[in-house]
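[1] the sequence and its predicted three-dimensional model are supplied below.
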Amino acid sequence: MSNSSDKVIITCAVTGSAHVPSMSEYLPLTPQDIKAQALEAAEAGAAILHLHARNPEDGRPTPAPEVFQQFVPAIAAETDAVINISTGGSTRMTLDERLAYARVVKPEMCSLNMGSMNFSLHPIAAKMSSWRFDWEKKYVEDMEDLIFRNTFRDIKNILTEFRDYGTRFEFECYDVGHLYSLAYFVDIGLIKPPFFIQSVLGILGGIGSDPENLSVMRSTADRLFGRQNYQFSVLGAGRHQMSLVTMGAILGGNVRVGLEDSVYLSRGVKAKTNAEQVRKIRRILEDLSFSIATPAEARQILGLKGMDNVSI
């Protein structure tokens, strides 16, 4: 499953749940904005759209299916990009809340964090001079003392349930240990090739953004799974986004960009849209003689069931 054809899948994570509105005025919050930015990112070359929902009144992350329904069907009607529904949600949501919309639509792909962790952006709070909404400061500060929960039993139950739906996963691995957790589920038969590993670098609580760590994640995955059995992808948080994802492609992987992962386009310059980041990484990759995978090619590479089998 290595990228021998030089086809690189671009995933765009459109809004996420970690960044708060005060970090960027361009972060899409309303269903209309999420839809518009997702479609523009797909047009720019993103084959996969990784989606979260937010309360349109104040930008707070929400798991509510009725909010997802305000933009997901509209996106599906206007693009053939793969729609990837997050099961990560946020540390404030229960597991059932995080799974609620994915259970409704049974998508081609969901994201799945491969372990519990203290995912935190709390140092950013001290750098913020003002807040757009009154919930944001406490939301960021409280990350210091909150655990994102995905136990082995949680993961087993998700894999078992969604296997019946034919949904495949973006396995988000925030550390080397998450790769070994993934290997455990491969060993007991709950995960089968081809599987899609999203290597996440630069989040406090996970593996750091050092380039050497990316090589460690890639070589560890090769030892555990055999390169022919999985697709590798790279997510670089914050200012490390473009350099790390470019390195990931050079190592034979795929890439993920988007305002969920970084609100910047370059040093000191905020990205005004998700599509700006997609266009930038596409240009870099094409200048390096890589070809960008279409949604149809991404479906074939990842063994997805196709939109005809989704309940959107």
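    That came through fine. Bear in mind the structure is a predicted one, so any value in this text is a computation, not a measurement.

[2] only C-alpha atoms from now on, for both contacts and neighbour counts.
    Will do.

[3] just the terminal-to-terminal distance for stretch 66-73.
    Start to finish, the residues bounding stretch 66-73 are 11 Å apart (Cα to Cα, to the nearest Å).

[4] stretch 248-260 too?
    Using Cα to Cα, the end-to-end distance of stretch 248-260 comes out at 18 Å.

[5] the residue nearest to Arg256 when sequence neighbours are not counted in helix, strand or coil?
    Using Cα to Cα, 6 or more residues apart in numbering and skipping residues adjacent in sequence, the residue nearest Arg256 is Thr11, 4.5 Å away. When classified by DSSP: H, G, I helix; E, B strand; the rest coil, Thr11 comes out as strand.

[6] now name the helix or strand holding Asn84.
    strand 82-86 (DSSP states H and E).

[7] give me the residues contacting that strand.
    47-52, 76, 98, 101-102, 107-112, 295, 299, 307 (Cα atoms under 8 Å, 6 or more residues apart in numbering).

[8] in strands only, show me those residues.
    In strands, defined here by DSSP state E, the members of these are Ile48, Leu49, His50, Leu51, Met109, Cys110, Ser111, Leu112.

[9] ok, the residues you listed vs Ile147, which is closest?
    Using Cα to Cα, Leu112 comes nearest to Ile147 of these, at 15.5 Å.

[10] tally of neighbours for the closest one?
    Residues near Leu112, counting by other Cα atoms under 10 Å, number 22.

[11] can you check Lys127 too?
    Lys127 has 8 neighbours, counted by other Cα under 10 Å.

[12] can you tell me how far it is from Met23?
    The spacing between Lys127 and Met23, counted by Cα to Cα, is 10 Å.

[13] take the one below as the second:
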Amino acid sequence: MSKIIITCAVTGSIHTPSMSPHLPITPEQIIEQSIGAAEAGAAILHLHARDPDDGHPSAKPEHFNAFLPQIKQSCNAVLNITTGGSATMTLEDRLAAPKLAEPEMCSLNMGTMNFALYPAADRITDWEFDWEKPFLENSDDLVFKNTPRDMAHVLQEMGEKRGARFEFECYDVSHLYMLRHFVDRGLINGPLFIQFVFGVLGGIGPDTENLTHMKLIADKLFGEDYAFSVLAAGRHQIPLITMSAILGGHVRVGLEDSLMISRGVLAKDNAEQVLKIRRIVEELGRTVASPDDVREILDLKGADRTGI
């Protein structure tokens, strides 16, 4: 397809405030950067919440509610709320805000995995908040729990009961087979939107060969009944998502995935990354999809049927 979906993951739960002064952590910052990303061309906004006092990842509905209504009122972007939250959160905590918001889309992680962030701690010398260093260092013993029972629960709560479509986050080849398993069980109906995730320590590595292999296996498992997007961590972001665009896939940028705009240069905001990949994909001959294009492509229920 010629139309390409740009997703922007605005803040996430991986990076900490000491890594970049441009990482949005307050509701006002998340609102401003989300609207900016949408105006730059992001049709989907992938959203996490933070405690505004110290930037700690949060699952509290009140922290989501501090920015979701304003973003919805200010732009037409599809709001995609995480159900992954942080690997340190319980599943019910992770679902608390999405269940209330009843969004058009939410994410769903397709497997239990190690989720190691601790190498990042070695690159920081000045810490803004006390929680950051132990949060990163203790990830050497962190398991991101997403069992088949967990996944079935999210599919029921968010899909069957609330009509959300999913960004199926696949960090490894095995996650594609787990997705096929749930399709075969009749718990997932198309169209499928699969996010290939590269570069998280514990998941598949950020190699171009892995991207072509993931696409090969997805083609084998799902035929033409799916669309794929790519996100890549850190310095691998732009090279791998550009490759996705060349292969006919979609792209994801955002300060959740990378804090940089170029080698050694911090991105000043999310919109800067959106504009960079927009220029690249348009030069490749792709047409950037609008939010309403996304609603048609992914068969979303519409913003008027959410709880936001």
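    Yep, that arrived. None of the values given here were measured: they were computed from a predicted structure.

[14] on that earlier part again, the residue nearest to Arg256 of structure 1 touches Val257, doesn't it?
    Yes - using Cα atoms under 8 Å, Thr11 of structure 1 is in contact with Val257, at 6.4 Å.

[15] so where is stretch 243-251 of structure 2 in structure 1?
    Aligned using TM-score structural alignment, stretch 243-251 of structure 2 spans residues 247-255 in structure 1.

[16] list of residues touching that stretch?
    With contact meaning Cα under 8 Å, 6+ apart, stretch 247-255 of structure 1 is reached by 2-4, 6, 8-11, 211, 214, 218, 231-235, 245-246, 285.

[17] tell me which of the residues you listed fall in helices.
    Taking DSSP state H, the ones among those that sit in helices are Pro211, Leu214, Arg218, Val245, Thr246, Leu285.

[18] quick one: contacts for the equivalent of the residue nearest to Arg256 of structure 1 over in structure 2?
    Counting by TM-score structural alignment, Thr11 of structure 1 lines up with Thr7 in structure 2. Contacts here follow Cα under 8 Å, 6+ apart; on that basis Thr7 of structure 2 touches Ala42, Ala43, Ile44, Leu45, His46, Val251, Arg252, Val253, Gly254.

[19] can you tell me which of these lies closest to Phe129 of structure 2?
    The nearest member of these to Phe129 of structure 2, counting by Cα to Cα, is Gly254 at 22.6 Å.

[20] okay, the match of Thr11 of structure 1 and Gly203 of structure 2: tell me how far apart.
    21 Å.

[21] again, but for Cys106 of structure 2
    Applying Cα to Cα, the value for Cys106 of structure 2 to Gly203 of structure 2 is 21 Å.

[22] who's more crowded, these two?
    The neighbour count for Cys106 of structure 2 versus Gly203, taken as other Cα under 10 Å, is higher for Cys106 (23 against 17).

[23] trace the more buried one over to structure 1, please.
    When structure 1 is aligned by TM-score structural alignment, Cys106 of structure 2 is paired with Cys110.

[24] my guess is its match contacts Phe169, does it?
    Yes - with contact defined as Cα under 8 Å, Cys110 of structure 1 counts as touching Phe169 (4.9 Å).

[25] residue ranges of the helices in structure 2, please?
    According to DSSP H, the helices that structure 2 contains are 27-40, 61-65, 68-74, 91-101, 132-137, 148-154, 173-184, 208-222, 237-246, 270-283, 291-297.

[26] roughly how far does the closest residue to Ala96 of structure 2 other than its chain neighbours sit from Ala245 of structure 2?
    Counting by Cα to Cα, 6+ apart, Ala96 of structure 2 lies nearest to Pro61, which is 6.4 Å off, once chain neighbours are set aside. In this view, Pro61 of structure 2 and Ala245 of structure 2 are 35 Å apart by Cα to Cα.

[27] again, but for Thr26 of structure 2
    Where Ala245 of structure 2 is concerned, Thr26 of structure 2 sits at a distance of 32 Å (Cα to Cα).

[28] so for these two, which residue has more residues nearby?
    Shown here are Thr26 of structure 2 and Ala245; by other Cα under 10 Å, Ala245 has more neighbours (25 against 19).

[29] which residues touch the match of Cys106 of structure 2?
    By Cα under 8 Å, 6+ apart, Cys110 of structure 1 lies in contact with Asn84, Ile85, Ser86, Thr87, Ala102, Thr167, Arg168, Phe169, Glu170.
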